[in-house]
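**Q** Sequence plus the predicted model coming up.
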Amino acid sequence: MQHPTVTVALPKFKMEETMDLNDILKSMGVETMFSQKADFSGISNVPLVVSKVVQKAFVEVNEKGTEAAAATGMAFMLMCAPMKPPPEEMFIADHPFIFFITHMLHNTPMFFGRYSAPS
């Protein structure tokens, strides 16, 4: 089975998000580091307690941020009647969509987001 060639057109966009993780961590049971029971003696001689945990993410998609690579490979199979080329399809992201940026080696999501409209 041949897969179609898909041309993808994405809008340029930039996203930045800052999230306070204190409540999220506490709801997951990570509470000691925020309290007087915290023990950071391995990194400091003075008693420490965590006051704030913040996560910031930034994603920008534009023509400069796209890298392209070309590779050629061959697969062999028994000779048969010529196959017609796969259809070419077009995907134009001119509507809200979600995106994932994944780690190439492990195929795990590193970032994900939702694009809804130009800012």
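**A** Here it is on my side, so go on.
**Q** hey, let's count contacts and neighbours off CA atoms from now on
**A** Will do.
**Q** can you give me the strands for the chain?
**A** 5-9, 13-20, 54-61, 88-92, 97-102, 109-115 (DSSP state E).
**Q** Next, format these as JSON lines and append mean neighbour count.
**A** Output for these, formatted as JSON lines (neighbours: other C-alpha atoms under 10 Å):
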{"stretch": "strand 5-9", "mean neighbour count": "11"}
{"stretch": "strand 13-20", "mean neighbour count": "11"}
{"stretch": "strand 54-61", "mean neighbour count": "11"}
{"stretch": "strand 88-92", "mean neighbour count": "10"}
{"stretch": "strand 97-102", "mean neighbour count": "12"}
{"stretch": "strand 109-115", "mean neighbour count": "12"}
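**Q** what about versus this one:
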Amino acid sequence: MRKTHMANPNDFCLLLLNEIQKLEQSLTYEKFLEWTNPENMHKSEVELSLPKFKLEDQYDLKSVLSSMGMPDAFDMNTSDLSGMSGNMDLVLSKVVHKSFVEVNEEGTEAAAATAAVVMLRCARITTRFTCNHPFLFFIMHKQTRSILFFGRFSSP
């Protein structure tokens, strides 16, 4: 299911299957793009039952960035961040990425971006979409189809 709002640059997508582990094992970016392609979807009114939740996490990126070819940025002897300060007195000590996603009655909030939750309307038949077991969710930038946030909710 994909929830969209014309004024917002992001979509909130839900993948709800009975066997979530099989979904996770087979999910690829290419499959995700195919499943969320507007040409493969149809608009319909949906009665959505979704639990309120808030997920937060923090990652220390020093080892990741070092392994990707940036070890010198963290070394006092070899760091060259002169493009930022004009001299050689800067060195990275830590790089941290922190993110959160909150879903409540008012919509979806992710970091500083807000995606409003809106019903898609077309047919008179209302489909029930009840998230009462684990599901995957994505917040996707509509124009580039880039995944901004990805998560798994396991509690319901």
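**A** Arrived safely, thanks for sending. In this text the structure is predicted, and so the values were computed from the model without any measurement.
**Q** Distance to Gly42 of structure 1 added to the strands of structure 1, as CSV?
**A** Listed next are these as CSV, based on distance: least, C-alpha to C-alpha, whole Å:
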stretch, distance to Gly42 of structure 1
strand 5-9, 51
strand 13-20, 25
strand 54-61, 22
strand 88-92, 53
strand 97-102, 34
strand 109-115, 30
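**Q** Which residue range of structure 1 does stretch 3-23 of structure 2 align onto?
**A** Under the alignment (TM-score structural alignment), stretch 3-23 of structure 2 falls on nothing in structure 1.
**Q** so how far does that stretch reach from one end to the other?
**A** With C-alpha to C-alpha, to the nearest Å as the measure, stretch 3-23 of structure 2 spans 20 Å from end to end.
**Q** same thing with stretch 102-114 of structure 2?
**A** End-to-end distance (C-alpha to C-alpha), stretch 102-114 of structure 2: 10 Å.
**Q** circling back: for the strands of structure 1, which one sits closest to Ala70 of structure 1?
**A** strand 5-9 (14.6 Å; C-alpha to C-alpha).
**Q** what's the spacing between that closest one and its chain's center?
**A** 19 Å (C-alpha atoms, centre = their mean, to the nearest Å).
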